[in-house]
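Asks: Take this sequence and fold it.
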Amino acid sequence: MTTPITIVQSAALEKAFSVPARLKIMSTLFVREEIDFSDMAGLLQLTRGNLSVHMKTLEELGYVSVKKAFIDNKPKTTYTITRQGRTHFRSYVTMLETIISPVR
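Replies: I've put the predicted structure just below:
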C-alpha cells in the first residue's frame, strides 16, 4: 500500500515529471531499467541536446544514474533508474491516477 504524499512532495514530483520528455524518459526506464543514450534518443524521438538536458536534471535529482564507458574506442553512455527514481515515479503515477479516477 502506498502512503499518501504531502503537498510539498506532490509539487516536487510535479516539477520533476510533468515535462513530457521526462515523463517519457522515466516511463521507459521504469520498464526497461537500463538504456543507452542513442537508443533512448531514437526511441523517444528527442534530439541529443534535449535528451541530454533532461537526463542531467533527472540525474541531479537522484532519479537516474549514468554509466560512461568506451566500446571500441567510442563513448557509450548508459542510464539506469535508481531506487529513489522508481519510488518517486511510482508515487507520481499514483497521484495522477487519483486525480483522474473520478473522470473515468
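
Asks: contacts, neighbours, all on C-alpha from now
Replies: Noted.

Asks: contacting residues around the residue positioned nearest the centre of the chain?
Replies: What sits nearest the mean C-alpha location of the chain, by Cα atoms, centre = their mean, is Met26, with 2.5 Å. The contact partners of Met26, taken as Cα atoms under 8 Å, 6 or more residues apart in numbering, are Phe17, Ile81, Phe89.

Asks: Report the buried residues of the helix or strand encompassing the last one.
Replies: Pointing back at Phe89 there. Element membership for Phe89, per DSSP states H and E: helix 83-100. Buried residues in helix 83-100, counted by 16 or more other Cα atoms under 10 Å: Gly85, Arg86, His88, Phe89, Arg90, Ser91, Tyr92, Met95.

Asks: The structure of the following sequence is requested for comparison with the preceding one:
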Amino acid sequence: MKNNSLEQFNKVFENRIRLQIMSVLVANVSYDFNSLKELLELTDGNLASHLKALEKEAYILINKTFIGKKPNTQYAVSEKGKAAFIKHLDALENLIKQQKTN
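Replies: This is a model prediction of the structure:
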C-alpha cells in the first residue's frame, strides 16, 4: 500500500544539491553565485545547472547587477519555491514521525 505522505515529496528536491541551495536561500534574504559555489563546494557548471532547474520551476528569483565592472548575480527564494520547499520538508517530517510510531 502506498503511503499518502510520499505523494507530498517534490521530485525537484530529491537532488541533494538543490535541497542544499533551497535551504540556504530560505534561511537568507539572498545569496550570490560565488558565495553559493564556495559554501556548497561546487563547480560553476554544476551550480548553474541546479540553479537553472530551480529557475525553471519558478522556485528562485534572480537579480543580475554589476558591482563596478564585475557582474553579480543574486538568488532569492520565491514565494512558490518557499511553499514547495516547506511542503517537502513537512512530508519528510511526517515520514520520520510515521517510522517512529511503527
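
Asks: Which of the contacts of Met26 of structure 1 are still contacts in structure 2?
Replies: Checked against structure 2 using both residues aligned by TM-score structural alignment, their matches' Cα atoms under 8 Å, those keep these contacts: Ile81, Phe89.

Asks: How far does stretch 29-40 of structure 2 sit from its chain's centre?
Replies: Chain-centre distance of stretch 29-40 of structure 2: 12 Å, with Cα atoms, centre = their mean, to the nearest Å.

Asks: same check, this time on stretch 21-39 of structure 1
Replies: Centroid separation for stretch 21-39 of structure 1 versus its chain: 6 Å, with Cα atoms, centre = their mean.

Asks: Kindly name the residues of structure 2 that line up with it.
Replies: Here stretch 21-39 of structure 1 aligns to structure 2 at residues 17-35, judged by TM-score structural alignment.

Asks: cool, stretch 82-90 of structure 1 as well?
Replies: Going by TM-score structural alignment: stretch 82-90 of structure 1 matches residues 78-86.

Asks: Go ahead and name everything in contact with that stretch.
Replies: The contact list for stretch 78-86 of structure 2, computed with Cα under 8 Å, 6+ apart, reads Asn10, Phe13, Met22, Val26, Glu57, Ala58, Tyr59, Ile60, Leu61.

Asks: which among these gets closest to Gln98 of structure 2?
Replies: Taking Cα to Cα as the measure, Gln98 of structure 2 lies nearest Asn10 of those, at 18.6 Å.

Asks: count of neighbours near the closest one?
Replies: Residues lying near Asn10 of structure 2 (other Cα atoms under 10 Å) number 15.

Asks: do you know how far the nearest residue to it once chain neighbours are set aside is from Leu42 of structure 2?
Replies: Closest residue to Asn10 of structure 2 apart from its sequence neighbours, by Cα to Cα, 6 or more residues apart in numbering: His88 at 5.8 Å. Taking Cα to Cα, to the nearest Å as the measure, His88 of structure 2 falls 24 Å from Leu42 of structure 2.

Asks: for Ala27 of structure 2, same thing?
Replies: 19 Å.

Asks: Settle it for me: which of those two has more neighbours?
Replies: Taking other Cα under 10 Å, Ala27 of structure 2 and Leu42 do not tie; Leu42 has more neighbours (14 against 11).

Asks: Nice, that's everything, thank you.
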